[in-house]
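A.B. asks: dropping the sequence and predicted coords here.
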Amino acid sequence: MELLDVTKHKMEKAVEKLDENLKTIRTGVANASLLEHVHFEYYGSETPINQVASIKVVEGRQLMIKPYDRSTLKDIERAIATSDTGLVPQSDGEVIRLNVPALTEERRKQLSKEADKMGEEAKIAVRNVRREANDAIKKDKELTEDDAKRMQEKVQKLTDEFAKKIEKEVSEKEKEIMKV
C-alpha cells in the first residue's frame, strides 16, 4: 500500500502546483496573489515582494503596496514594471498603487487558453506519476500477477480522480476569467 500513498502524494503535489499557477492568472479583479511570482533583488538575493511589503486590495480594482523599508520602493516598482503582470505601477514616494484594468474579451480568451495549458501540464505530471507507479509495480517481483493487476487498477483510479480534479479547477478558473 505504501506505493499508492506515495503515488497519491505526488499527484496531490501536481494539483497544488496547478493551484499556484492558476492564482497568477489575472481575472480583472485585484488580488495580492497576482504579485506572488514577482521577485526583485534585495540585499543580494531574489526576494518576493510580499516578504518586504504589505499588499492590500483597495476598492476592488486596485492593489496598494507599502514597503516595510522605503528604500526598496524604486526596486519594487521596477520589478513590477518589468514583470509579465501587465500592470503599471504608480508611486507617490510612500506606496505603490496598481490599477487592475478590466479585461478585454480577447485577453479573457487568451488567459483562458493559458489556464487550459496549465491544466494540461498538470495532467501530464499526473500521468507521469502513474507511469512511474506502474513501472514500480512491474519491477516488484514479490507481487503476484493478480495483485499487480489490482495495484495498477488502483493507480489508474487515482489518475482518473486527479484528472477530474484538474479539469474541475481549470473550468472554475475559466468561468472566473470569462465572467464580466
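C.D. replies: In hand now; what should we look at?

A.B. asks: going by C-alpha atoms from here, please, whenever you check contacts or count neighbours.
C.D. replies: Fine.

A.B. asks: Gly93: what's it in contact with?
C.D. replies: Leu73 (Cα atoms under 8 Å, 6 or more residues apart in numbering).

A.B. asks: take the one below as the second:
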Amino acid sequence: MPQSIKKNAEERMQKALASLGKELASLRAGRATPGLMDRIQAEYYGALTPINQLANITTPDPRTLLIQPWDKSSIAAIEKAIMKSDLGLTPANDGSSIRIVIPPLTAERRGELVKLTRKSGEEAKVAVRNIRRDANDEIKKLEKTDISEDESRRHQDDIQKMTDKYVAEVDKILAAKEKEITEV
C-alpha cells in the first residue's frame, strides 16, 4: 500500500514538472521557437482552435517564425489571434504564409520574463510540496491501521527525498530558462 502511495506521488510530481516545462516553453526568450504559439488560439469555423492545429510552424532562422496554414482561408484569423496575444509580436502576411520576426528583448522585458519564470517555478515547487503533504497524510492514515510508526517514518523520509529531487529539478529548469532569457 505505501508503495502505491509513493508511486502515485512520483507520477504527480513528474506531471507538475512537465506542466512547468510547457509553461516555460511558451515564454518568449529572444529566440524563435514554435512553442511560442502553443497558447494562442484562432477562431476557425466558429471554434477557438490552437494555431499549431491549423498550421505548420517552423523556425527558418533563430529570429523568425514561419506559419504555413493548411487552409489558406484561416490566415486572417491566425494573424488576428497573434495580434491579440500578449506576446507583442507583429505578423507579416504574404498571402500563403505568415512570418513573424522576433525582436530582441529589452533589458526591462528580460527582467519581467525572469520574474515570470521564477513565479512559475515557485508555483511548481508549491505543487510538488502539496503532493508531498498529500502522500504523507495518506501514510499517516495507514500508520493508524496497517503499518508501524517506524515504517511510516521510513516512507515519509522516502517521500521527502523524492520531493527534494523534484524541487532540485525545478531549480535546474529555472536556471536554464533564466540563462536563456538573459542571454543577449
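C.D. replies: Yes, it's here. All values reported here derive from a predicted model rather than from experimental measurement.

A.B. asks: let me see the TM-score of these two.
C.D. replies: For this chain pair, the superposition-based TM-score is 0.97 by TM-score structural alignment, normalised by the length of structure 1; 180 aligned residues with a Cα RMSD of 0.9 Å.

A.B. asks: top helix in structure 2 by residue count?
C.D. replies: Scanning structure 2 for the helix with the most residues, using DSSP state H, yields helix 107-145.

A.B. asks: quick one: the helix or strand that it is followed by aligns where in structure 1?
C.D. replies: Downstream of helix 107-145 of structure 2, the first helix or strand assigned by DSSP states H and E is helix 149-182. Under TM-score structural alignment, the counterpart of helix 149-182 of structure 2 in structure 1 spans residues 145-178.

A.B. asks: mean shift of the matching stretch relative to structure 2?
C.D. replies: Averaged over the aligned pairs, stretch 145-178 of structure 1 sits 0.5 Å from structure 2 after superposition, using mean Cα distance after the TM-score superposition for structure 1.

A.B. asks: and that stretch, which residues are buried?
C.D. replies: Under the neighbour-count criterion of 16 or more other Cα atoms under 10 Å, stretch 145-178 of structure 1 has 148, 151-152, 155-156, 158-159, 162-163, 165-167, 169-171, 173-174, 176-178 buried.

A.B. asks: ok, and the closest non-adjacent residue to the equivalent of Ser83 of structure 1 over in structure 2?
C.D. replies: Alignment note (TM-score structural alignment): Ser83 of structure 1 maps to Ser85 of structure 2. Of all residues beyond its chain neighbours, the one nearest Ser85 of structure 2 is Ile40 (6.7 Å), with distances taken as Cα to Cα, 6 or more residues apart in numbering.

A.B. asks: the counterpart of the one you found in structure 1: how many residues sit nearby?
C.D. replies: By TM-score structural alignment, Ile40 of structure 2 lines up with Val38 in structure 1. By other Cα atoms under 10 Å, the residues close to Val38 of structure 1 number 21.

A.B. asks: which ones are touching Val38 of structure 1?
C.D. replies: By Cα under 8 Å, 6+ apart, the contact set of Val38 of structure 1 is 48-49, 79-80, 83.

A.B. asks: quick check, central residue of structure 1?
C.D. replies: Asn21 (1.6 Å; Cα atoms, centre = their mean).
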